[in-house]
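[1] based on what follows, work out the 3D shape:
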Amino acid sequence: MTLEKDPLEHERASWKPSPGLAVAVPDPVRDPELPPHRARITDKDPAAMTRAVRTVYTLFYLSVAASIWAIAAYFLFPIENGSVVAIRDNNLFIGLGIALALLAIGIGAIHWSKAIMSDKEFVEPRHATRGRDSTRLAAAQAFAVANEESGFGRRALVRNSMIAAVVASLAPGIVLFRGLAPFDSPLEPDAGNPVALLSRTMWKEGTRLAHDPEGTPIRAADVTLGSAVHVIPEDLADLSHTEGYLEEKAKAIVLLMRLLPEQLIEQPDKKDWSYDGIVAYSKVCTHVGCPVALYEQQTHHLLCPCHQSQFDVTNGAAVIFGPAARPLPQLPIMVDDEGYLVARSDFTEPVGPSFWERH
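    As a prediction, this is how the structure comes out:
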C-alpha cells in the first residue's frame, strides 16, 4: 500500500523566517498570584461580627429545639391506633422537626464559615518529602492556626451550641427505634411476644382463598398451570378500611402457584397440603419481611426483590440463594364441595422474618 505524501510537507520543511521578520515566542505560564483581599463587613465592624455570632448560635439552639420537638411529636402523635390521620400527623410533625433541626445546623455552619471564620487567602508551599519532624511540627502549627482563625476554641458559645445541636439532632432517630420494640398490653397478653403474634393469622380450617385485593374466592379449576395468584383470606374483606386490617393482611398474604403434580417434592407429612399441583406459600420473606412476589415459571423459583433471596417452589420453598434463613411457611390447602380452594388450617409455623426466633 502506497501512502500519499502531503504536498505542503516540502514547503514546511524548507521554510525559514525572513531576516527582518519577528517571530512570537510564547512566554512561560506566569503565576497569576492571589487577588487583592476583600474585607468583609464583619471584619470591619465589630457590631456586625457580634450579630453574626449571635445569629450562628441562635440557629444552633433552634436546631436543638427542633430536635426536642421531633421527640415530643413522637409521643404527642402516636400511631398505635393505625388510623391514616394518626400516621399522617406523626410523619408530618416528626419530619418537620428533624428537617428544621438539620436545616438550622447547615445554615448555621455555612454562616459561621462565611461571616466569622477567617477568610484570608494564603499560599501553602508543598514539599516533595513527608513525615519529617519539621513537617509534623508544621502540621501541628497549621491546626493551631486553623483553630484560632475559625474561632472554634475561642468562641465557646458558638462551639458549645453547635455541639449541642449535632448531639440533639441524633436523638429523634434514636427515639424512633422505640417503635420497633415489642410492648405489653393488658388487653393483649401476647403484644410483647412477636413470635406469638406471627404464629397466628386469619387463616383457619375452611377459610376460602380469595384474590387480592377484591376478595373473590378462587376455584381450583381456574388456577392455570404456571400461574401465580396473589391471595388473601376471604374473611379479610370484611375488615377492609377498619382498624387492624393492614396488620392482619400483612401476616396472611399468600402466593398460590400451580405446577405439575410430579414436579413437587413433598415430605410425607405434607403430602395432603397441596391439591393437584397447587401449592400456597406465605409471601412474607423469612429474611426481613419483604413481599416475595416474583415467580419464575421455568425454574419454579420465588424471588424476593429486596435482598434477592430465592426459594424453590418444587421443594417446599426451600432457600436456594440469598440471606433468608428458612423456607417460606406453607399454607395447607384443599378443595371444598363447591370446588373452591380452602385452607386446611393456619400456618404451622410463624410467618415473616426469622430474626424473631433468635435468642
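[2] all contacts plus neighbour counts: C-alpha atoms, from now on.
    Will do.
[3] ranges for the helices of this structure?
    Ranges of helices within the chain are 9-14, 41-44, 46-76, 84-111, 133-150, 156-176, 194-199, 245-252, based on DSSP state H.
[4] tell me which of the ones you listed is the most buried.
    Each of the helices of the chain was scored by mean neighbour count; the highest is helix 46-76, a mean of 20, by mean count of other Cα atoms under 10 Å.
[5] apart from its chain neighbours, what residue comes closest to the residue positioned nearest the centre of the chain?
    Residue closest to the mean C-alpha point of the chain, counted by Cα atoms, centre = their mean, is residue 306 at 10.9 Å. Counting by Cα to Cα, 6 or more residues apart in numbering, residue 290 is the residue found nearest to residue 306 once chain neighbours are left out, at 6.5 Å.
[6] wait, that neighbour sits on residue 303?
    No - under the criterion of Cα atoms under 8 Å, residue 290 makes no contact with residue 303, lying 10.5 Å away.
[7] the two: which is more packed in?
    Per other Cα atoms under 10 Å, whichever of residue 290 and residue 303 has more neighbours is residue 303, with 21 against 16.
[8] any idea how far residue 322 is from that one?
    9 Å (Cα to Cα, to the nearest Å).
[9] do residue 86 as well
    Separation of residue 86 from residue 322 (Cα to Cα) stands at 36 Å.
[10] try residue 198
    With Cα to Cα as the criterion, residue 198 and residue 322 are 22 Å apart.
[11] likewise residue 48?
    60 Å.
[12] what's the answer for residue 193, then?
    Using Cα to Cα, we find residue 193 at a distance of 27 Å from residue 322.
[13] swap in residue 276?
    Taken as Cα to Cα, the span from residue 276 to residue 322 is 30 Å.
[14] before we go on, could you also do this sequence so I can check it against the first one:
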Amino acid sequence: MSTEQHLAPPAAQQPELFENPGLEEHRGRLSDKDPRAAKRVELQIAILFGISVLGSIAAVVGYFAIPLDSTLGNVRLSNLVLGVGLGLGMLGIGVAAIHWAKSLMSTVEYIEERHPQRSSDETRATAAAMMKHGVEDSGIGRRPVLKGAVAGAAALAPLPFLVPLVGNLGDDWNVSKFRHTLWGETPEEFSGQLPDGGLGRRLAIDPTDTPIRAADVTIGSVFHVIPHGLNEAEHFYEEKAKAVVLLVRLDPTLLKEPDNRKDWSYEGIVAYSKICTHVGCPVALYEQQTHHLLCPCHQSTFDITDQAKVVFGPAKRPLPQLPIAVDDEGYLVARSDFDEPIGPSYWERLK
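    This next block holds a predicted model:
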C-alpha cells in the first residue's frame, strides 16, 4: 500500500514573488483642498491651545485665591481646581498637537534609500530640502495664530507644577515653619504648671482632645497625641500635621538617655514626633516586644529605647523627641517645642 507524499514543487515550478506595489496614491484631505476648511481646523487648534492656557491660569489662580485654612471644603476645592487646571493644561496641548498633525501637517510619505556609508552631497542636500519642506508644509511659519497659541500654551503649562512647588519650598525649606509647632505655644487655658513654675502645653488624645494623666499611661500602652486645644487653632490641618506625637510608656531601665535628655521623659513615658524623617509618612506602628516604631511607607524603623535612632530603612535622622513632664494636677505637659525641625531631611536642613 503506497503512501502519497505532498512535497513542495521544484524551485523552477514555484511562482515568482509578487512585485512591490509601491506607495498608495496620496489622497488629499479637505483641509488640503479647501482654504476655508484649513482655517476652521486652525481655529479649532487655537481653541484647544486656548483651553490649555485657561486651565493653566485657573490652576495658578486657584492656588493663590483659595485659602487652605481649617475648612475641609477649601482644601478639597483647592485640590479640585489644581487637578482640573493641570489636566486641562496638559490635555489641551496634547489634543491640539494631535489634531494639528492629522489635519494640517503634511501626510505625503517620502522614501529615502539608506546606505551604510555616508551619502553623497547631492543626497544629503535632497534630504535637507525634504526636511525644510516638511517644516514649511506644517504651516507654522504662515499661521501666526497657531504660532502664538502653541507658544502661549507651552509657556503657561509648566506654571501649575512650578508655582505650588516654589510656593511650598519658600519659607518652609528655610525651616521657619517646620521648626515651630503648637507645642511651643502655652495658652493658659490649655496648659499646666511645670515643676519649675513655668507653663507647658498639655498632651491630649487624638482626636478627642482629652488631656492625658501620667497615671493612666501603663507600660506598653500607646497614645496618639496632639496639643490640647489644637481644635481651636486657626490652621487646624497644617498645625496638626506638624504636631502629631506618639506617646509610649516603657520600663524606665530600658531607656538609653544622654545627660541632656534625662528630664525629657517621665518615669519611662517618652513622646516622639510621628512624622518620619525620610519623606514624612506617619510613623504609627509600634512593636511592643522590640520597642521599635515602624514607618509603613518605606519600612524605616526607629528604636524608642535609644532616642528613636534609625535601626533600619532609608531614614537618616532619629525622630525628634518632645520633652515632657507632669504638671501640678498630674497631667502630661510639653516642657517646650521639639528641639529640631520635624519632618523629612533635605539638603539645607539645619542640624
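[15] overlay them and tell me the TM-score.
    Superposed pair, TM-score by TM-score structural alignment, normalised by the length of the second structure: 0.74. Supporting alignment: 330 aligned residues with a Cα RMSD of 3.9 Å.
[16] next, count neighbours for the counterpart of residue 342 of the first structure in the second structure.
    When the second structure is aligned by TM-score structural alignment, the residue opposite residue 342 of the first structure is residue 332. As a burial measure, residue 332 of the second structure scores 27 neighbours (other Cα under 10 Å).
[17] quick one: contacts for residue 332 of the second structure?
    Residues in contact with residue 332 of the second structure (Cα atoms under 8 Å, 6 or more residues apart in numbering) are 202, 203, 211, 212, 213, 214, 324, 325, 326.
[18] again, only using 10 Å
    Contacts for residue 332 of the second structure (Cα atoms under 10 Å, 6 or more residues apart in numbering) come out as 191-192, 194, 200-204, 211-215, 217, 266, 269, 324-326.
[19] shared with the first structure, which of the residues you listed?
    With both residues aligned by TM-score structural alignment, their matches' Cα atoms under 10 Å, the contacts of the contacts of residue 332 of the second structure that the first structure also has are 191, 194, 200-204, 211-214, 324-326.
[20] quick check, nearest of these to residue 258 of the second structure?
    Comparing those against residue 258 of the second structure with Cα to Cα places residue 324 closest, at 15.4 Å.
[21] what residue in the first structure is paired with the closest one?
    Under the alignment (TM-score structural alignment), residue 324 of the second structure pairs with residue 333 in the first structure.
[22] burial count for the aligned partner of residue 230 of the second structure in the first structure?
    In the first structure, the residue paired with residue 230 of the second structure is residue 236, using TM-score structural alignment. When counting by other Cα under 10 Å, one arrives at 19 neighbours for residue 236 of the first structure.
[23] where do the strands of the stretch 251-351 of the second structure begin and end?
    Along the stretch 251-351 of the second structure, the segments classed as strands by DSSP state E, counting those that start in this stretch run 269-273, 285-287, 292-294, 301-303, 309-312, 324-326, 332-334.
[24] and those, which is most packed in?
    strand 332-334 (a mean of 28).
[25] what's the average per-residue distance for it once overlaid on the first structure?
    Its aligned residues in the first structure lie a mean 2.7 Å from strand 332-334 of the second structure after superposition (mean Cα distance after the TM-score superposition for the first structure).
[26] who's in contact with residue 272 of the first structure?
    266, 332, 333, 334, 344.
[27] possible to save the residues you listed as a markdown table with distance to residue 354 of the first structure?
    Below are the contacts of residue 272 of the first structure laid out as a markdown table (distance: Cα to Cα, whole Å):
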| residue | distance to residue 354 of the first structure |
| --- | --- |
| 266 | 22 |
| 332 | 20 |
| 333 | 23 |
| 334 | 27 |
| 344 | 24 |
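[28] quick check, nearest of those residues to residue 58 of the first structure?
    Distance to residue 58 of the first structure, by Cα to Cα, is smallest for residue 332 among these, at 63.3 Å.
[29] burial count for that closest one?
    Using other Cα under 10 Å: residue 332 of the first structure sits among 24 other residues.
[30] gap between whichever residue in the first structure pairs up with residue 271 of the second structure and residue 27 of the first structure?
    In the first structure, the residue paired with residue 271 of the second structure according to TM-score structural alignment is residue 280. Residue 280 of the first structure sits 81 Å away from residue 27 of the first structure when distances are taken as Cα to Cα.
[31] tell me who's in contact with residue 128 of the second structure.
    With contact taken as Cα under 10 Å, 6+ apart, residue 128 of the second structure is in contact with 122, 134.
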